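**Q** sequence? don't have it. structure:
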């Protein structure tokens, strides 16, 4: 069994698509109209056939509440792996990304947490 798609609730699909592609560097794989919203998935530019990230609209009240509560508690909604957290931190800071946690060593990993501007905290991790 493989993970083929994982979703992330976002407040605004267009804003999220722009941030995740232009700022983070993911590539759009799917963008299909589905009623008033869209099925938008992204992939790593290094793995076109890898796990897709679905930018899921948070229109359901439970989704909004979940997103709001984990954000308020400082819990990242998901985690992305990077080869060098410090380098990625510096690159994203230059693009105006706001971090809630600077690169920090925690045992075997180094991590940092930033705000995706779409209602989520995202953790980047270097193993």
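**A** Cool, the structure landed. Not measured: the values here are computed from a predicted model. Numbering: from 1, shown residues only.
**Q** all contacts plus neighbour counts: C-alpha atoms, from now on.
**A** OK.
**Q** which helix or strand contains residue 17?
**A** Residue 17 is part of helix 13-18 when elements are defined by DSSP states H and E.
**Q** buried ones in that helix, by neighbour count?
**A** 13, 16, 17 (16 or more other Cα atoms under 10 Å).
**Q** was I right about the first one contacting residue 55?
**A** Right, residue 13. Yes - taking Cα atoms under 8 Å as the definition, residue 13 is a contact partner of residue 55 at 6.5 Å.
**Q** between these two, which contacts overlap?
**A** residue 40 (Cα atoms under 8 Å, 6 or more residues apart in numbering).
**Q** quick one: contacts of the helix holding residue 17?
**A** Here helix 13-18 makes contact (Cα under 8 Å, 6+ apart) with 10, 28, 38, 40, 55, 56, 57, 116, 117, 118.
**Q** which of those residues are buried?
**A** Among the contacts of helix 13-18, those that count as buried by neighbour count (16+ other Cα under 10 Å) are 10, 28, 38, 40, 55, 56, 57, 116, 118.
**Q** putting a second one here so we can go through both:
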């Protein structure tokens, strides 16, 4: 068993598509009209057959309180792994992305958290090689 699709609630699918593709670098996998919305998924350019992220319309009445509570408590909706946190952080800051947590060491990972412009906080994670950690 493996994860095929996971979703993130977004306020505006057009804005989310632009941010997740143009800024973060994902590519659209599915873009299927469904009434007023779309079945809109993106995938990593590095793993186009990997897990799809559904940019799900957040119009259900439970979504806004849920997202507001997560953001208020500083809890990221998702985590994305990167090879070099510092390089990705610099690239995204250069693209105008707003970080609520700059890169920091957290044991076996380095992490940072940004605002996805769609009502979510997203965590970036770089795995740290324990052999290279200094005591």
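**A** Looks like it came in fine. Quick caveat: nothing in here was measured; it's all calculated off a predicted structure.
**Q** on that earlier part again, for the buried ones among the contacts of helix 13-18 of structure 1, which two are the farthest from each other?
**A** 38 and 116 (19.2 Å; Cα to Cα).
**Q** nearest the geometric middle of structure 2, what residue?
**A** Most central in structure 2 under Cα atoms, centre = their mean is residue 122, positioned 4.6 Å from the mean C-alpha point.
**Q** what does the helix or strand containing that residue contact?
**A** In this assignment (DSSP H and E), residue 122 of structure 2 forms part of strand 121-127. Residues from elsewhere that reach strand 121-127 of structure 2, judged by Cα under 8 Å, 6+ apart: 71, 74-85, 108-116.
**Q** and with 10 Å instead?
**A** Strand 121-127 of structure 2 is contacted from outside by 67, 70-72, 74-86, 88-89, 99-101, 103-116, using Cα atoms under 10 Å, 6 or more residues apart in numbering.
**Q** stretch 37-57 of structure 1 too?
**A** Contacts of stretch 37-57 of structure 1 (Cα under 10 Å, 6+ apart): 2-14, 16-17, 20-21, 24-34, 59, 63-64.
**Q** can you rerun that using 6 Å?
**A** Stretch 37-57 of structure 1 has contacts (Cα atoms under 6 Å, 6 or more residues apart in numbering) with 4-10, 26-32.
**Q** tell me which two in those residues are the farthest apart.
**A** Taking Cα to Cα, no two of those sit farther apart than 4 and 10, at 19.2 Å.
**Q** what about the helices in structure 1?
**A** According to DSSP state H, structure 1 carries its helices in the segments 13-18, 61-72, 85-94.
**Q** how much does the first one stray from structure 2?
**A** Mean deviation of helix 13-18 of structure 1 relative to structure 2 after superposition (mean Cα distance after the TM-score superposition for structure 1): 0.3 Å.
**Q** ok, the second one next?
**A** Once superposed with structure 2, the aligned residues differ from helix 61-72 of structure 1 by a mean of 1.0 Å; criterion: mean Cα distance after the TM-score superposition for structure 1.
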